[in-house]
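*Asks:* Got a sequence here, can you model it:
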Amino acid sequence: MVTAGFILHGERDRAASITHDLATWLLQRGHDVRMPTDDAERLGLGEHGVPEDRFADGLDVAVSLGGDGTMLRTVELVADSGIPVIGINVGQLGYLTEVDPAGARMAIKRYLSGAYEIEERMLLAARIEGRESSEHVALNEAVIEKTPSGHTVRLAVSVDGEYFTTYAADGLIVATPTGSTAYSFSARGPIVAPMHRCLVLTPVSPHMLFDRTLVLDPHSTLHLEVVGHRPATVSADGRNLGTLHPGDALSCTASPRTARLVTFGEHDFLAILKTKFGLSDR
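*Replies:* The predicted structure follows:
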């Protein structure tokens, strides 16, 4: 018997109905299910709700029902425990979610029978160094950017302890290959195959002559220090982590842990790209 955890998009009714169906189906067969307390109560399954900080305890598999944002939240909750994640796409076509809603129950059946593979994706280890230090992991990216006041920020970048340059920009993105199709892509960064391992440093609207992305060794350590007199905000996978003041910094490198995504056959990244961008076969 397995313990399956569910994370669902809070504003999509279809995600709620599919979750209720899958959870009920598993419970009827003697398996255990859990989900964050608020979600469990909303589905009438309050006895299966747990606080998010206990979600991964003893879990065998996590099921994400939503889009890429829900997948990022799910990975964040289970990354430290190495728990595999099944992504069920409830919404627009995403890069991370593999299973269509119609195939949700079949995906669970295949997982239970062992008919699946694990695709390991690089995670970013991000450490805030400042008045309050903290450590985080991200599947897509860590970002330092200007505050809502709209002024550019100055960020001194070092690689493995060697000073590179100081950027004047709206922000800097440190992305994983998986994250190369997210915020970094919108800032004109390159598309990197998701199974590759590297650090992608992309400036956002740089106010300087050098405006190119750097693709660096994953084991390098990037050190981004706020200089000048303006503060900046820092986030990881869209989660706001607070404000960095002059002298504070963000350090990033590849995490020793990986995101473990459940796949049911080859994950055709190029086919997804063609679909999202309307590329023809001519």
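*Asks:* alpha carbons only for contacts and neighbour counts from here, please
*Replies:* Noted.
*Asks:* List of residues touching the lengthiest strand in the chain?
*Replies:* Determined from DSSP state E, the single longest strand within the chain is strand 249-263. For strand 249-263, contacts defined as CA atoms under 8 Å, 6 or more residues apart in numbering pick out 75, 79-80, 82-87, 98, 116-130, 137, 139, 174, 198-199, 218-226.
*Asks:* What lies in contact with whichever helix in the chain runs longest?
*Replies:* Longest helix in the chain by number of residues (criterion: DSSP state H): helix 13-28. Helix 13-28 is contacted from outside by 6, 8-10, 32-33, 43, 65-66, 90, 101, 104-105, using CA under 8 Å, 6+ apart.
*Asks:* Using neighbour counts, trim those to the buried set.
*Replies:* 6, 8-9, 32-33, 65-66, 90, 101, 104-105 (16 or more other CA atoms under 10 Å).
*Asks:* Could you tell me which of the residues you listed belong to helices?
*Replies:* Checking the buried ones among the contacts of helix 13-28 against DSSP H, those in helices are 104-105.
*Asks:* what about the helices in the stretch 101-250 of the chain?
*Replies:* Applying DSSP state H, counting those that start in this stretch to the stretch 101-250 of the chain gives helices spanning 104-113, 183-186.
*Asks:* quick check: angle from the first one to helix 13-28?
*Replies:* Orientation check (axes from the mean of the first three to the mean of the last three CA atoms, to 10 degrees): helix 104-113 against helix 13-28 gives 40 degrees.
*Asks:* Pull out the buried residues from helix 104-113.
*Replies:* 104-105, 107-108, 111.
*Asks:* Which two among the residues you listed are spaced furthest apart?
*Replies:* Spatially, the most separated pair among those is 104 and 111, at 10.8 Å (CA to CA).
*Asks:* one more to put side by side:
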Amino acid sequence: MSRTSNGASDHQDRDDGSRRRPDRVAFVTYPDEGAARTLAETLAREALGRFGFEGLYVPVQSRLDNVDAVISVGGDGTVLHAAAAAREADVPILGINLGRVGYLAEVEMDAVDHVLMRLGAGDLATVDHPTVAVEFEDGSTATAINDMVVEKVVSQRIVDLEVMIDGELLTTYRADGIIVATPLGSTAYSLSAGGPIIQPTVGCMVMTPIAPHSLLSRSFVLRSESVISIRAMSERPAQVNVDGRGTRQLQRGETVRVTTSDRPVRFLLTGATPFPRAVRDQFGLDHA
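*Replies:* Next up is the predicted model:
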């Protein structure tokens, strides 16, 4: 989603009221991203004098210990990886945008000092965003902040996927795949497949078929308590991806279960830009 020059959050319009001054903040980025790593290391080194909290540089996908908040430096991909670690550590995250698209990484470079000084003063509240839990038959699990996708492995061949909702059969899709997105992830792959835009703080899941060979081509917006079961019915395997990362394949007859996780991901709020304005800015509706 779009950003404003003062670092105001554009896609979050409700907070839980919690505000806390952090003592120790991790600046996270990919180690091979030169500009992002240089900025992250500089901010971490100078954080105590400039912003009033201790900073440390942590490569993405590293374990986070004894930190009060996470600052992701890079693009949305960096935020997704860092947010997974922040969620496990039960601390909030904020993204500094160095990429082209900054829906998750929404603080622009000219707003970094202002926003981090506010963080150091305990002036940023947090907001919870739902995540989805993915469970396989062998008991292994994964968590998606944006989306999980069950899709074809062979590009020229579609897959048959049986979908049940709360134990009741919906249909068997013949399609390229099925996306189950969080509200935060509704502007990602799901949107490109024809799904709706969901306000990020709404408690729900969005299920969107990908290029279905069916008249039933629309998305389903499901309550957060729903249980979605997707069963592979083709001789050909299907691939399960979680936040863009390949997790495993489903063989014929195997099922993956998708629910709203009992642990959300927390983002730091930098402002209160209304959701309609955020959508208008993100999709250039003022220039349509």
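*Asks:* Give me the range in structure 2 that the longest strand of structure 1 lines up against.
*Replies:* Aligned using TM-score structural alignment, strand 249-263 of structure 1 spans residues 255-269 in structure 2.
*Asks:* ends of that stretch, how far apart?
*Replies:* Taking CA to CA, to the nearest Å as the measure, stretch 255-269 of structure 2 stretches 37 Å from start to finish.
*Asks:* now stretch 26-45 of structure 2
*Replies:* Termini of stretch 26-45 of structure 2 sit 11 Å apart (CA to CA).
*Asks:* How about stretch 240-248 of structure 2?
*Replies:* 6 Å.
*Asks:* next one: stretch 147-156 of structure 1
*Replies:* End residues of stretch 147-156 of structure 1 are separated by 17 Å (CA to CA).
*Asks:* where's it relative to the chain centroid, distance-wise?
*Replies:* In terms of CA atoms, centre = their mean, to the nearest Å, the gap separating the centre of stretch 147-156 of structure 1 from the centre of its chain is 24 Å.
*Asks:* Need the residues that contact it.
*Replies:* Contacts of stretch 147-156 of structure 1 (CA under 8 Å, 6+ apart): 145-146, 163-171, 223-228, 230-233.
*Asks:* Any of those residues buried? List them.
*Replies:* Those of the contacts of stretch 147-156 of structure 1 that meet the buried threshold are 145-146, 166-171, 223-227, 231-233, by 16+ other CA under 10 Å.
*Asks:* So which of those residues belong to strands?
*Replies:* Using DSSP E, those in strands are 145, 166-169, 171, 223-227, 232-233.
*Asks:* Give me the buried positions along the longest strand of structure 1.
*Replies:* Buried residues in strand 249-263 of structure 1 (16+ other CA under 10 Å): 249-255, 257-263.
*Asks:* Name the next helix or strand downstream of that strand, please.
*Replies:* Next helix or strand after strand 249-263 of structure 1 toward the C-terminus (DSSP states H and E): helix 269-277.
*Asks:* what's the mean distance for that following helix versus structure 2?
*Replies:* On superposition with structure 2, the mean distance recorded for helix 269-277 of structure 1 (mean CA distance after the TM-score superposition for structure 1) is 2.7 Å.
*Asks:* Go through that helix and flag the buried ones.
*Replies:* Of all the residues in helix 269-277 of structure 1, not one is buried under the rule 16+ other CA under 10 Å.
*Asks:* what does it contact?
*Replies:* 93, 95, 193-194, 279-280.
*Asks:* Swap in 7 Å and give it another go.
*Replies:* By CA atoms under 7 Å, 6 or more residues apart in numbering, the surrounding residues in contact with helix 269-277 of structure 1 are residue 95.
*Asks:* Could I get the contacting residues of the closest residue to residue 244 of structure 1 other than its chain neighbours?
*Replies:* The shortest distance from residue 244 of structure 1 to any residue other than its chain neighbours is 5.1 Å, reached at residue 232 (CA to CA, 6 or more residues apart in numbering). For residue 232 of structure 1, the contact set (CA under 7 Å, 6+ apart) comprises 144-147, 153, 243-245.
*Asks:* mind running it again at 6 Å?
*Replies:* 145-147, 243-244 (CA atoms under 6 Å, 6 or more residues apart in numbering).
*Asks:* any idea which of these is the one closest to residue 204 of structure 1?
*Replies:* residue 145 (8.1 Å).
*Asks:* Spell out which residues sit in contact with that closest one, please.
*Replies:* Taking CA under 6 Å, 6+ apart as the test, what residue 145 of structure 1 contacts is 170-171, 232-233.
*Asks:* Save those residues as JSON lines, and put in distance to residue 179 of structure 1 too.
*Replies:* Formatted as JSON lines, those follow (distance: CA to CA, whole Å):
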{"residue": "170", "distance to residue 179 of structure 1": "19"}
{"residue": "171", "distance to residue 179 of structure 1": "16"}
{"residue": "232", "distance to residue 179 of structure 1": "21"}
{"residue": "233", "distance to residue 179 of structure 1": "19"}
